[in-house]
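Chemist: sharing a model that was predicted from the sequence below.
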Amino acid sequence: MMPFPSMPRAAAASSLQQARQRMAWLLLSPALLVLLAVAGLPLLRTFWLSLSDAELSDLSARQFVGLANYLGEGGVLNDPQWWEAVRNTLWFTLLSVSLETVLGLGLAIMLNQRSRLKTMLRAAVLVPWAIPTVVSAKMWSWMLHDQFGVINSMLLALGLIAAPLAWTADPDLALLTIVLVDVWKTTPFMALLTLAALQMVPADCYEAARIDGVPAYSVFLHITLPLITPALVVAMIFRTLDALRVFDLIYVMTSNSRATKSMSVYVREQMIDFQLVGYGSAAATLLFVLIVLITMAYMTLARRRMEGN
């Protein structure tokens, strides 16, 4: 009696992999449907409104205008204030994310050291991140006030400045001031994610380096940094997404100032102040497209770099 031919291992593995993928999609489908309903439908409605001349006073009395809100003579892409908002947002994102990554990495390394006060220090570091953004923005606005702010008082007492500075009103200082406030608030977030990655690094790597007498900076460059790079990339992507859509911090501290106006503030100004829902929806759609493109480019470059290493 001849035995039945056995299925090749490769075919069996492929079939098992396909079954796992089908099960994964089946388990993810409820969450994907909810995400589509919560995020997808509002995005589609925003895009549809961007193709009309809808106004906030009467959304029903709108007419289809095609791409006029984007490319027309008075469209978003032909508005100098829009490009100023894009520039401000990109500068804010670049400066804040870079500083938060570097400071968060240093803070995480400090918190990863053995100490009896480790738990208390970690809790203290997370306090700025736990404060709501609107509250911290208002708090810093008072502290940075040019007349009665404590920051100017301290700098005057130390002789570092000769006269009070208008931190949030001076166009040359406003954007940098907002970046520093954002760094103060969000660095703990970067430190927390980085600290989690540091604690996943195998202790054997450090023990072998210590026995071989490898200098501390070489251990950091050739062991620690490569192993935590994937976590750093994820943290930077999260922060980039958050920074590109920044609104509350800038609006509370400087309102509609052209020196600091972000793309989200520009969208709010068009929709609420000017009641141009169609025009504002076009700006919001462009903001969404820009965030998607930057995130895809970010992830592609990071993946290529990690594969190259």
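Modeler: Perfect, thanks for sending it. Numbers count the residues shown, from 1 in each chain.

Chemist: use CA for all of it now, contacts and neighbours both
Modeler: Will do.

Chemist: relative to residue 12, how far out is the closest residue in space to residue 259 that isn't next to it in sequence?
Modeler: The spatially closest residue to residue 259, leaving aside those adjacent along the chain, is residue 171, at 5.3 Å (Cα to Cα, 6 or more residues apart in numbering). As judged by Cα to Cα, to the nearest Å, residue 171 and residue 12 stand 66 Å apart.

Chemist: next, the one to line up against it:
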Amino acid sequence: MSATPELDVERSDERPVPPREGRRRHLSDRSRAERNLGWRLAMPAFAIMVAVTGYPILQAIWNSFFSYRLTDPENKHFTFLSNYWVALKDGVFWQAVGVTFLITVITVVVEFFLGMVIAMVMHKIVIPRRTLRTIVLIPYSIITVVSAFAWFFAFRTDSGFVNHWFSWVPGIDPSTDWFGNFWGSIFVICLSEIWKTTPFMSLLLLAGLAQIDTSMEEAAEVDGATYWQRLTRVILPNMKAAIMVALLFRTLDAFRIFDNIFIMTGGANGTSSLSVLTYNQTIDRVEIGMGSALAVLLFLFVLLIAFIFVKAFKVDLAGGRS
């Protein structure tokens, strides 16, 4: 007599019920109302954002179709894609692209490994975490211009202390001119960028570490997994979303580097980035048309990088609460 209800229970448990569809049908009215409310609340801010950012982008695209020099506005004439063609054929443009990619790769890779180490230390540390996070964030809280000037004067031959402190290192003496060659300039630029933005990377990775269920790591340790195995098979896979966000934000920010290069070298010794090249064309040479074309190309590079990151990591950020 008791076998029949048990069999019925097993059948009801094994019946495939799509959880997402059931939840969507059950909460469709509520979800629709919340979605409409969210759009109404966000619409004013969204409209202001489009007006503030959308208009300059469209204006830059429009100006890029003209041969337009600010000191000679009467000779403004439509050239369509001529500015883009001139830029893409110019070796200076591709050199700036190469320097931008070089600085981006070096800084983001180093910042990721240092940020991961700092995040794991802060995650396991016993002392008050808020105090430690505040201390770690000090470099990131400094204005980029102030930080760039500090590193610039630290490495100068006349006012810097780096050459005197590290004169015992082979290849460094009091007369070493760090900004007299390409690789010396790149080293200082990357070092200043890494020092300032590694705390930002570490906090983003720390947020990802906080989302990992500690029982998973403990179970792997009980099963005899080494630390490297726990790191590569438990910790990092569960931090995929946080890693993608951290790398994406820092890559986009590093690709638009301007302050450090402008203050330290001004683009000399072949260290000009895309942002510095755009500034020189638009501000120094007042070539509004060519400068706008370079700005649009920089914008397209940023969009391409974001697209590659999202496709490569294949993370559904909208589907998870973390």
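Modeler: Arrived safely, thanks for sending. Quantities reported herein were computed from a predicted structural model and do not represent experimental measurements.

Chemist: now check structure 2 for the residue matching the residue nearest to residue 259 of structure 1.
Modeler: Under the alignment (TM-score structural alignment), residue 171 of structure 1 maps onto residue 182 of structure 2.

Chemist: try residue 67 of structure 1
Modeler: Taking TM-score structural alignment, the alignment pairs residue 67 of structure 1 with residue 81 from structure 2.

Chemist: so who does its match touch?
Modeler: 64-65 (Cα atoms under 8 Å, 6 or more residues apart in numbering).

Chemist: same thing but 6 Å
Modeler: Going by Cα atoms under 6 Å, 6 or more residues apart in numbering, residue 81 of structure 2 touches residue 65.

Chemist: distance of it from residue 289 of structure 2?
Modeler: 10 Å.

Chemist: need the helices for the stretch 201-322 of structure 2, in chain order.
Modeler: 214-222, 227-230, 236-238, 240-255, 259-264, 274-279, 288-313 (DSSP state H, counting those that start in this stretch).

Chemist: quick one: which of those helices is nearest residue 152 of structure 2?
Modeler: Distance to residue 152 of structure 2, taken as Cα to Cα, is lowest for helix 259-264 among the helices of the stretch 201-322 of structure 2, at 5.7 Å.

Chemist: how about that closest one, aligned to which bit of structure 1?
Modeler: Counting by TM-score structural alignment, helix 259-264 of structure 2 corresponds to 248-253 in structure 1.

Chemist: average gap between the matching stretch and structure 2?
Modeler: Using mean Cα distance after the TM-score superposition for structure 1, stretch 248-253 of structure 1 ends up 0.8 Å from its aligned counterpart in structure 2, as a mean over the superposed pairs.

Chemist: do a quick rundown of the strands in the stretch 51-200 of structure 1.
Modeler: With strands called from DSSP state E, counting those that start in this stretch, the stretch 51-200 of structure 1 shows none.

Chemist: now do the buried residues in stretch 265-280 of structure 2.
Modeler: The neighbour-count check on stretch 265-280 of structure 2 (16 or more other Cα atoms under 10 Å) flags 265-267, 270-280 as buried.

Chemist: so what's the gap between it and the chain middle?
Modeler: 20 Å (Cα atoms, centre = their mean, to the nearest Å).

Chemist: and what of stretch 105-122 of structure 2?
Modeler: Stretch 105-122 of structure 2 sits 13 Å away from the centroid of its parent chain (Cα atoms, centre = their mean).

Chemist: pull up the aligned stretch in structure 1 for the longest helix along structure 2.
Modeler: Assignment by DSSP state H gives helix 91-124 as the longest helix of structure 2. Alignment of helix 91-124 of structure 2 against structure 1: residues 80-113, by TM-score structural alignment.

Chemist: helices along the stretch 1-150 of structure 2, start to end?
Modeler: Under DSSP H, counting those that start in this stretch, the stretch 1-150 of structure 2 gives helices at 3-14, 19-26, 28-49, 55-63, 82-89, 91-124, 129-136, 138-141, 144-154.

Chemist: give me the mean distance between the shortest one and structure 1.
Modeler: On superposition with structure 1, the mean distance recorded for helix 138-141 of structure 2 (mean Cα distance after the TM-score superposition for structure 1) is 0.9 Å.

Chemist: matching residues in structure 1 for that helix?
Modeler: Counting by TM-score structural alignment, helix 138-141 of structure 2 corresponds to residues 127-130.

Chemist: which residue, other than its chain neighbours, is closest to residue 175 of structure 1?
Modeler: Spatial nearest neighbour of residue 175 of structure 1, excluding adjacent residues (Cα to Cα, 6+ apart): residue 260 at 5.4 Å.
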